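Trainee: Attaching a predicted model along with its sequence, questions to come.
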Amino acid sequence: MFSGSITAADNMQKNTFTFRSLAQGGMDLKLTQGQFTMTGIHLLLAIALISCTSQLFVDANSWWSLAMNPIQRPEMYIIGAQPLCSQLAGLSQGQRKLCQLYQDHMVYIGEGAKTGIKECQFQFRQRRWNCSTVDNTSVFGRVMQISSRETAFTYAVSAAGVVNAISRACREGELSTCGCSRAARPKDLPRDWLWGGCGDNVDYGYRFAKEFVDAREREKNYPKGSEEHARTLMNLQNNEAGRQAVYNMANVACKCHGVSGSCSLKTCWLQLADFRKVGEFLKEKYDSAAAMRINRKGKLELVNQRFNPPTPEDLAYMDQSPDYCLRNESTGSLGTEGRLCNKTSEGMDGCELMCCGRGYDQFKTYQYERCHCKFHWCCYVKCKRCTQIVDQFVCK
């Protein structure tokens, strides 16, 4: 973008008009009074448009793109080849530095992001917005520019995915800087049960995910109290909520030892919760997310002061969600045209709500399933393949 101010040169005999670009890596454009014509104005507008578009593209890039492009392990790079971190798109300056220090972590950050995206798609599979990815760079597209509940959930579940992946990689010995969990023995664990084994290192996973995922937000230097600053605070709140979900839901797992399965001895360790449970928990937080706004002190506050302020486990949003009914390039909404719906359901997956009252088309399709299964001695099950014709419905 260009500032609206015009400055005159010290040489009054030859007026010079200067426009300074506000975009990163901007430039000064100087025109003399004779050159300041409609052509010059058109040139300025063209450069400003390119600058704005470039800035939007930069903002759209995200570390989420690591989920969309396979990452080779660092040992796959031969001497003299281009370094791993310089090939990864979407990393901020701080994240790229962390990449250089912890190259073996990047594969698992990508896996964590992929886990988060898949869980998002599962949780919203029957909603108008179904967490669809649109490209390999911005992943979710322009819809993430809206500070909505959906954006809040996406940030939380992605951060949770990284904690999950890094914690497990530590336990499996895949990372050089961590190993099995060293969590303290729970006080309520029976004395005759052994506390050990090789647990998921949730402490390390939480710390590293906080350092990496939040790095992008902490690098931003927006004016305090601005909309951009408010969005940064919102992202940090939701990142933390995702990490807290994985950390707090980790539980104790035990294994029996003894003659003939007598379970005379038990060994216990810390284990991550199934990520589906994490997704369901965050989906509940999505439904009860807090509507926030920025105050004069540059902090987020509740829009409705009658409610309790959000805890670190809660999601926060600032903008109302679009209805996602129609395709809208400016908001990034993909619309629901062509989406499958359930004719008999009265929920969000029902044709009435999913299709936003536009109606739906019916068609028949073949469905295949295993049937007439029989057990054969010894020892396998043999099934037939049955075909049935089912009705399906898609939104107009």
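Mentor: Done, it's in. Since this is a predicted model, take the numbers as computed values, not measurements.
Trainee: all contacts plus neighbour counts: C-alpha atoms, from now on.
Mentor: Will do.
Trainee: burial count for Lys382?
Mentor: By other Cα atoms under 10 Å, 11 other residues sit near Lys382.
Trainee: May I have the secondary structure class of it?
Mentor: What DSSP: H, G, I helix; E, B strand; the rest coil gives for Lys382 is strand.
Trainee: before we go on, here's another structure to hold up against the first:
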Amino acid sequence: RRKKPLFVTFSEPETLPSQPRLNLTNKNFNAKNIDMRLTQLAPSVLVCIAFMSAAMQALWNDDDGSDSYLKDSRWWSLHRLAYRDRDWNVREAQYHFSRRQWSQFSPKKCSFDPELIRAALQGVNMALRECERQMATERWNCSRIAANYQYGQPNIFGRLLWRGIPETAFTLAIISAGVTASIAAECKRSLTCCPCHLTQVDNSGAPQNAITRPGCDHNIKFAKGFAKRLLDKTEKGRDVRYISLLHNYNTGRRAVAKTMKKRCLCHGTSGSCTYRTCWKEVASFQKIGQLLKMQYTKAVKVMQGSPVKIFKTIRPSLGDSGRRRRRRILNLVKVEEHSNRLTRPRRSDLVYYENVSSDFFCERQTYWSVLGTRQRICDAHGGNCSHICCGRPYRTEYYKHVDEKCNCRFIWCCEVKCEVCITDKHRKVCS
């Protein structure tokens, strides 16, 4: 039930001249159903309240307006902290998370584990490197900027993530996949909050507790749930942008689950495989990135099926327990040019809702955080220079490559000596 708005009134002595009634409403307070109506305020009080409001908005922004879209992704900029050799204070990273995100690490939810936070940051770092590898032959090469919260650039990709284009869909999906894969792999270390799932032996005739395998499974169920709470639950909205965001996040998590591979360990005397224990583990992230890149090339344009509903309930289906259950899906439909049929995108599809010109990434656009393709290195033998350079000419640059270990040879006894080789190489650069 909605709470009644709280009215707070401040009054000054009668000697002050009466001032008109003011209604200073902060967006953050609107989200909490608090309406502050202030009357007859002294200027110093107004300045103090404005300063406190700005500070709260900068640190814990939970606004549901369009300006707050993906502001909760500012913690991505902490990905470099994940590989610090020395111990780092978890509280240093607190204000890069929103309140709802930080609540996922609270002790009540058994998630306040520095290693769990570190694993999430490692997942972002892994996703960024794979994004650069997969998009190296595209006009947008997953370039990042320095996050600047003051000027409306709350994440490492800037305002580009505000656009509903295929590149944004791929970025959101691979970030979600990176967090999921990293958390799932971290579960094999038997974290307190991540239960260890030991798969039963493959041979039904073997005793169930005969072998205790070191480590444990990659707990994909826990990882998907954690990534969903950390990414999905912190965004708010009811438009096609928000629904597409949830869909692409889910596509990234599904890619991790789909590419999981089975590994088995044989047991028996004299090397015989009398019975074996099997478990599933996360595949290499390069394989996950290749799957998402393939989905990127086949991205589906969508629109919102209903201007009000976010989810749509479809007919009952038979669940794992044999009971009939209703399933909710995101309310999106495909946009097809030569068809009037309304079909839903598959859960494995990457979706977008906005078209941009083919030369959108060719020139530098500071507002959209696009660096352009000038001075980009391309591969002339692969035939992508004309594509990356947007039809502009490209030049050949010569440089010297230093190989510190070449012509290595073994010297008796127990020593390896190498030479330092300098070779001349060339590369193609867009003008």
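Mentor: Ah, there it is. Owing to the predicted nature of the structure, the values given are computational and were not obtained by experimental measurement.
Trainee: where does the TM-score land?
Mentor: TM-score of the superposed chains, computed with TM-score structural alignment, normalised by the length of the first structure, equals 0.74; 344 aligned residues with a Cα RMSD of 3.8 Å.
Trainee: could you pull out the helices for the stretch 301-431 of the second structure?
Mentor: Ranges of helices within the stretch 301-431 of the second structure are 385-388, based on DSSP state H, counting those that start in this stretch.
Trainee: Please report the distance of the equivalent of Val394 of the first structure over in the second structure from Ala54 of the second structure.
Mentor: By TM-score structural alignment, Val394 of the first structure lines up with Val429 in the second structure. As judged by Cα to Cα, to the nearest Å, Val429 of the second structure and Ala54 of the second structure stand 45 Å apart.
Trainee: Please enumerate the strands of the first structure.
Mentor: Assigned by DSSP state E, the strands in the first structure fall at 16-20, 28-32, 194-195, 251-257, 265-271, 290-294, 300-302, 316-317, 327-328, 333-334, 340-341, 360-376, 380-395.
Trainee: Save the ones you listed as CSV, and put in distance to Ser54 of the first structure too.
Mentor: As requested, these are exported to CSV (distance: least, Cα to Cα, whole Å):
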stretch, distance to Ser54 of the first structure
strand 16-20, 16
strand 28-32, 17
strand 194-195, 54
strand 251-257, 46
strand 265-271, 44
strand 290-294, 27
strand 300-302, 29
strand 316-317, 26
strand 327-328, 21
strand 333-334, 21
strand 340-341, 36
strand 360-376, 40
strand 380-395, 36
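Trainee: Which of those has the highest mean neighbour count?
Mentor: Burial of the strands of the first structure is given as mean neighbour count (mean count of other Cα atoms under 10 Å); strand 316-317 ranks first at a mean of 30.
Trainee: which part of the second structure lines up with that strand?
Mentor: Taking TM-score structural alignment, strand 316-317 of the first structure hits residues 351-352 over in the second structure.
Trainee: And Leu340 of the first structure? What does it align with in the second structure?
Mentor: Counting by TM-score structural alignment, Leu340 of the first structure lines up with Ile377 in the second structure.
Trainee: Contacts only, for the closest residue to that match other than its chain neighbours.
Mentor: Distances taken as Cα to Cα, 6 or more residues apart in numbering place Val429 nearest to Ile377 of the second structure, at 4.5 Å, with adjacent residues excluded. Counting by Cα atoms under 8 Å, 6 or more residues apart in numbering, Val429 of the second structure touches 374-378, 394-397.
Trainee: Could you do Val107 of the first structure as well?
Mentor: Residues near Val107 of the first structure by Cα under 8 Å, 6+ apart: 71-73.
Trainee: Determine which residue in the second structure is aligned with it, please.
Mentor: Aligned by TM-score structural alignment, Val107 of the first structure pairs with Arg118 of the second structure.
Trainee: sorry, back to before: quick check: the gap between the match of Val394 of the first structure and Asp379 of the second structure.
Mentor: 9 Å.
Trainee: Leu342 of the second structure too?
Mentor: 41 Å.
Trainee: before we move on, what about Ile211 of the second structure?
Mentor: Ile211 of the second structure is 52 Å from Asp379 of the second structure, where distance means Cα to Cα.
Trainee: Enumerate every residue touching the residue nearest the centre of the second structure.
Mentor: For the second structure, Ile175 is the residue whose C-alpha lies nearest the centre (Cα atoms, centre = their mean; 2.8 Å). If you count contacts by Cα under 8 Å, 6+ apart, Ile175 of the second structure has them with 123-124, 127-128, 249, 252.
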